[in-house]
Each structure stands twice: as C-alpha cells, then as structure tokens.
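Colleague: Model the structure of this input:
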Amino acid sequence: MVDKALGLAVHGALLKYGLDHDPHLQSRLIYMYAEMGFLGGIKKFFGEPLNELKLFFEMERKGLKVNEASMVSMLSACTHLSDLSTGQWAHRYIKSNGLKVNDLRLGSALVHMYAKCGDIGMAMAVLYFGGCTKRMCVHGVLQLED
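Modeller: Model (predicted):
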C-alpha cells in the first residue's frame, strides 16, 4: 500500500515543476491513486478517459462479466492516456478470460493501443499472430497509419 502523505507530496512536486502533463507520469499517478484507494479523485486530476478505467475496475470488483465491448472502452482510455502498462495488463486480462481478440472492434482497439503507445512490435504481433481476421488486419493496418 502506498503512503498517502508521500503520494500526495509526489503529485504536488510534479504539479510544482510542471511535470503533471507527461503521459508516463500520469500513468504512474493513476496507479498510485488506485493503490491508495482514491479512485474517485482520479477524474479530477486526469479527466474523462479515466471514467472508463474506473468503470472497468468497478465492474471487475463487483464480479460483473466484462465483455469485449468493455475491453474496447478500457483500451481506448489506455490509448488516450498513453498508458502502455495498463494496456498490457488489459491484453493479459483478455487472454486469461478467453475474450475474442479476433472481434473486429476489440482486435483493432488492441492494435491501436499498442501502436499509439509506441509498441509497434506488439501491434504487428497482434495483427499477424493474434488470430485476427482479414478484415481486422486491414482495419488494424489503417489504425497504424493514424
């Protein structure tokens, strides 16, 4: 568990020195606030995409079934926040829960997340080895060009 006083001090220092807009540091702050149990306050600091992450983790906590559509929203939030580590976690979650990567929207969201977060190798691996359909592959390649 993260020490709340230390966590708030770190965030304060990032604000003071103008580093709070760095996507990698924002990602770490999200994790820190989640560890502190402060999910309600994350939106105040990071904006709308975090609603998707919060909703996903609430669904998971309550034992609700997470489907492909839920994961598309989560991956979109990861893409917007440039949060590769949460996106990688989501990919492992997709695999371990038997969700269909060959679903056009889910597969494309996964490829897009990896590409926008800078991991082109994984984006290509999902395209070529992730069980994507021909249609998804074409859509994914178009996403890489964005």
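Colleague: Every contact and neighbour count from this point should use C-alpha atoms.
Modeller: Fine.
Colleague: Against Val138, how distant is Val126?
Modeller: The gap separating Val126 from Val138 is 12 Å, by C-alpha to C-alpha, to the nearest Å.
Colleague: Have a look at those two and say which one is more surrounded.
Modeller: The neighbour count for Val126 versus Val138, taken as other C-alpha atoms under 10 Å, is higher for Val126 (22 against 13).
Colleague: what about the helix or strand encompassing Lys54, distance to the chain center?
Modeller: Per DSSP states H and E: Lys54 is located in helix 49-61. Offset of helix 49-61 from its chain centre (C-alpha atoms, centre = their mean, to the nearest Å): 10 Å.
Colleague: and for comparison, fold this next one:
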Amino acid sequence: MARGSYKVAGVIAGLLYVGMTVLLFKGPSFTTSGFGQEAVSVKCGSLIAVGWPSDGSFLDTESSTSWGDHITTDRNVGSAGRLGIARDCSERRDTYLAFMVVLAVPANILATLAILSRRDARRSLPVSRGQG
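Modeller: The predicted model follows:
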C-alpha cells in the first residue's frame, strides 16, 4: 500500500464508524395510516435504547405489554395498532442493525490496513550498509 493511501483508508474507515454510530443512536421513524384514517407518526426507540427504561414507556393494560416507542396522534390506535407499530419498529431496528454489521466489515478491514500501512511506513527507514 502506498504511503499516502493509509490516510485515505483511515478516513474512509472513520466515516464508516461514524455511520455505524448514527445507526446505533438514531431511532427510526415513520408515518402510517389505515384506509380512510388520518396519518399516525411513530418515532421508534434507537438500538442503544432498546430495553432501557425510559419516561416515555407506558403499560398497555389490555395485553400487559410495555411500549417504549412514541406514537403521535389524537386518535386511539388500539391494541392491534400498537402491536403492528411495535412490530414495524422492531423490523426497522433490525434493518439498522443489519446495516451496522454490513458497514463493520469494510470499516474494520480499512482500519487494519491503515494501521498496518502506517506502521510499515515508519519501519522502512533508509538503512546504510557497512563498507567492507
């Protein structure tokens, strides 16, 4: 690897790590509506927040299920609607996690190449030969 290319590999690896961090902390959001009904905005919890207690969680007394995702609407979506929203949020978080795994492979390879190339560049100092 050329001397300057370790910097490029390091920058690309850094950008991939930033992308993975964004996916870890940013929760998915979407808008959904039933036929002839007003839209419902949903903000799902992030991957890092899943399973952590929060003030936004509440208990659905009909099915005794805890919800951590935020639903913005003036109408009642009911238990079936909440189950569908929870499923959709879970699927979107799974997609975020899959993207993180896909980004992790090239990020780690590029970071390793950058570190090894930089170390090799430091070792390749000119060596003088003794005269005979």
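Colleague: Quick check: TM-score for this pair?
Modeller: Comparison of the two superposed chains (TM-score structural alignment, normalised by the length of structure 2) gives a TM-score of 0.24, and 50 aligned residues with a C-alpha RMSD of 4.0 Å.
Colleague: Need the contact partners of the helix or strand that the helix holding Lys54 of structure 1 is followed by.
Modeller: As assigned by DSSP H and E, the chain's next helix or strand after helix 49-61 of structure 1 is helix 68-81. Applying C-alpha atoms under 8 Å, 6 or more residues apart in numbering, the external contacts of helix 68-81 of structure 1 come out as 23, 26-27, 49-50, 52-53, 56, 84, 86-87, 90, 94, 99-100, 103, 105-106, 109-110, 112-114, 116-117.
Colleague: at 7 Å instead, please
Modeller: Residues outside helix 68-81 of structure 1 that contact it (C-alpha atoms under 7 Å, 6 or more residues apart in numbering): 23, 49-50, 52-53, 56, 84, 86-87, 99, 105-106, 109-110, 113, 116-117.
Colleague: Give me the subset of those lying in helices.
Modeller: 23, 49-50, 52-53, 56, 84, 86-87, 105-106, 109-110, 113, 116 (DSSP state H).
Colleague: picking up where we left off before, now the angle from the helix holding Lys54 of structure 1 to helix 68-81?
Modeller: Per axes from the mean of the first three to the mean of the last three C-alpha atoms, to 10 degrees, the angle that helix 49-61 of structure 1 makes with helix 68-81 is 140 degrees.
Colleague: Can you give me the buried ones in helix 49-61 of structure 1?
Modeller: By 16 or more other C-alpha atoms under 10 Å, the buried positions in helix 49-61 of structure 1 come out as Pro49, Leu50, Asn51, Glu52, Leu53, Lys54, Phe56, Phe57.
Colleague: and these as a markdown table, adding distance to Gly121 of structure 1?
Modeller: Below are these laid out as a markdown table (distance: C-alpha to C-alpha, whole Å):
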| residue | distance to Gly121 of structure 1 |
| --- | --- |
| Pro49 | 25 |
| Leu50 | 26 |
| Asn51 | 29 |
| Glu52 | 26 |
| Leu53 | 25 |
| Lys54 | 28 |
| Phe56 | 26 |
| Phe57 | 28 |
